[in-house]
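Engineer: Turn this into a structure:
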Amino acid sequence: MNHKILLVDDEKDIVDLIEEVLRRDGFQNIERAYTGADAVELCKTFDPDVIVLDIMLPDLDGIEVCKKIRGFSFCSILFLSSKNDDIDKILGLSSGGDDYITKPFSPREVVFRIKAQLRRQQYQASIHTPETETVAASSLFLDRESCRILKSGKELSLTGREFLLLAYLMENADKILSKERLYEHVWGEYSSICDNTIMVHIRHIREKIEDIPSSPRQLVTIKGLGYKLKKRVD
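Structural biologist: The predicted structure is shown next:
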């Protein structure tokens, strides 16, 4: 397999174990880092498809590493953590992570999750792009060609998932979209973490597009049904 995998953990035994199982499964293009700083720099040159990232690192924690990587890469990031609290999972996902595995874990589970991320990437790449390259909704403007979304002429700073989610909402403005539909389109499949994942991303998008995020007027919740992005705001 030509997919590039970056393993980041300060425990060499864990990296060795995951790499061994990955190679048995056909993955050959694998790099490793033992500190957060090294992970960020290696990500710039290696350009991985998936990063397996431990949250507890000796220099930068994984959350901070993820935020730095999201400044230049849309690759899938799978967190490893010894913590099993929902708050920690939400923090990981809200920083730009795509999945979360709690230690102790089965190496086969890690491989399964990596393959799931790669399937999602293939799913997204196969989605037909409409002929129209621009979409407008109220003060928001989507330029598909440059992968930018602007609000009142100013480019929004979005993570990869935030961009995909907001772009899909804009393309379906004034339609009610269920959480399941949003997750299936942006992540490629539905899973049990859907509710928390969608809620976190919607909250962060509102912080960037709404004048008063706690009282949204454009990206609204339709109770029991999902979310709707209004094409026009009164």
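Engineer: use CA for all of it now, contacts and neighbours both
Structural biologist: OK.
Engineer: what's the neighbour count on Phe79?
Structural biologist: Residues lying near Phe79 (other Cα atoms under 10 Å) number 23.
Engineer: Would you agree it falls within a strand?
Structural biologist: Yes. Counting by DSSP: H, G, I helix; E, B strand; the rest coil, Phe79 falls inside a strand.
Engineer: ok, now which ones touch the nearest residue to Glu64 once chain neighbours are set aside?
Structural biologist: Excluding its sequence neighbours, the residue lying closest to Glu64 (Cα to Cα, 6 or more residues apart in numbering) is Ser95, at 7.9 Å. Listed by Cα atoms under 8 Å, 6 or more residues apart in numbering, the contact set of Ser95 reads Ile63, Glu64, Cys66, Lys67.
Engineer: same question, Ile209
Structural biologist: Counting by Cα under 8 Å, 6+ apart, Ile209 makes contact with Lys151.
Engineer: same check, this time on Glu19
Structural biologist: Contacts for Glu19 (Cα under 8 Å, 6+ apart) come out as Leu7, Ile30.
Engineer: One more sequence to fold, the one below, so I can look at both together:
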Amino acid sequence: MRSEAILVVDDEDGIVVMLDNLLRREGYTHITKATSAAEALTAVRAVRFDMIVLDVMLPDMDGFTLCTEIRKTSNTPILFLTARSSDLDKLQGLYLGGDDYLTKPFNPLEVVARIHAHIRRSSIYASDSMNTEELYKFDRLTVNRTTGQLIVNDEEVPCPAKEFELLLYFCKHPNRVFTVQQLYEQVWGTMVDGDEKTVVIHISRLRKKLEADPSVSKLIVTLRGIGYKFVPPTRSLR
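Structural biologist: Predicted structure coming up:
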């Protein structure tokens, strides 16, 4: 039996029951089910979840708005499930703090596989953090793996789990060029078509936190047609 707590939010009872059954077969027993945004917010305020599966179309609040509310108090990985298949909807969900995105109809086993991958990586990350103190300090940018803190210009900046893991990976490998596929596989897992947008959006969100002018990035540099590299700051970020 697994100890991780999972929140499944969807207004379709059939999907909630199906995911609950599949996850229990995989050994997850701490599963909370919600069919509305109000129920989900109540659950998030009461329980520290390891994973949240979130539908976009809810009766009382859309999932994008709910994600924004959750991000005010929680950095738990969020996987969006939605019937909206346009790139704009996917980009919006990722920009607002989502970590992953699947469209309906979906393969239930893929949902479970992605949930398991997120939890497994978070578990490895937490275990490594307990055993090894890691502190990266570049001028006014500090990334503390042990405490999970991002400090920019002496101020703590909230950073969801996948953003933090991506930034930490960059910090471990400064000035090294990575393709989008390499970054996705290191932080999220096996890459499939469409997942490159996940990396691009997370880098965009990091730039807003790190850069004085995100449109002219000096820290996470784009090498067109190749990928990205992290160039540690040597002067003030402002």
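Engineer: ok so, going back, output the contacts of Ser95 of the first structure as TSV; include the columns secondary structure and distance to Tyr34 of the first structure.
Structural biologist: Formatted as TSV, these follow (DSSP: H, G, I helix; E, B strand; the rest coil; distance: Cα to Cα, whole Å):
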residue	secondary structure	distance to Tyr34 of the first structure
Ile63	helix	15
Glu64	helix	15
Cys66	helix	15
Lys67	helix	17
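Engineer: a markdown table please, covering these and showing distance to Asp38 of the first structure and neighbour count.
Structural biologist: Below are the contacts of Ser95 of the first structure laid out as a markdown table (distance: Cα to Cα, whole Å; neighbours: other Cα atoms under 10 Å):
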| residue | distance to Asp38 of the first structure | neighbour count |
| --- | --- | --- |
| Ile63 | 15 | 24 |
| Glu64 | 13 | 15 |
| Cys66 | 13 | 27 |
| Lys67 | 14 | 18 |
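Engineer: Just name the closest of those residues to Val40 of the first structure, please.
Structural biologist: Cys66 (8.4 Å; Cα to Cα).
Engineer: Now do the contacts for the closest one.
Structural biologist: With Cα under 8 Å, 6+ apart, Cys66 of the first structure has these contacts: Ile77, Ser95, Gly96, Gly97.
Engineer: And the strands in the first structure?
Structural biologist: Assigned strands in the first structure, in chain order: 4-8, 29-33, 50-54, 76-81, 99-102, 134-137, 140-143, 148-151, 154-155, 219-222, 226-229 (criterion: DSSP state E).
Engineer: Could you identify which of those is most buried?
Structural biologist: Highest mean neighbour count of the strands of the first structure: strand 50-54, a mean of 26 (counted as mean count of other Cα atoms under 10 Å).
Engineer: Relative to the second structure, what is the average displacement of it?
Structural biologist: For strand 50-54 of the first structure, the mean deviation from the second structure after alignment is 1.5 Å (mean Cα distance after the TM-score superposition for the first structure).
Engineer: Centroid-nearest residue for the second structure?
Structural biologist: Most central in the second structure under Cα atoms, centre = their mean is Asp99, positioned 3.0 Å from the mean C-alpha point.
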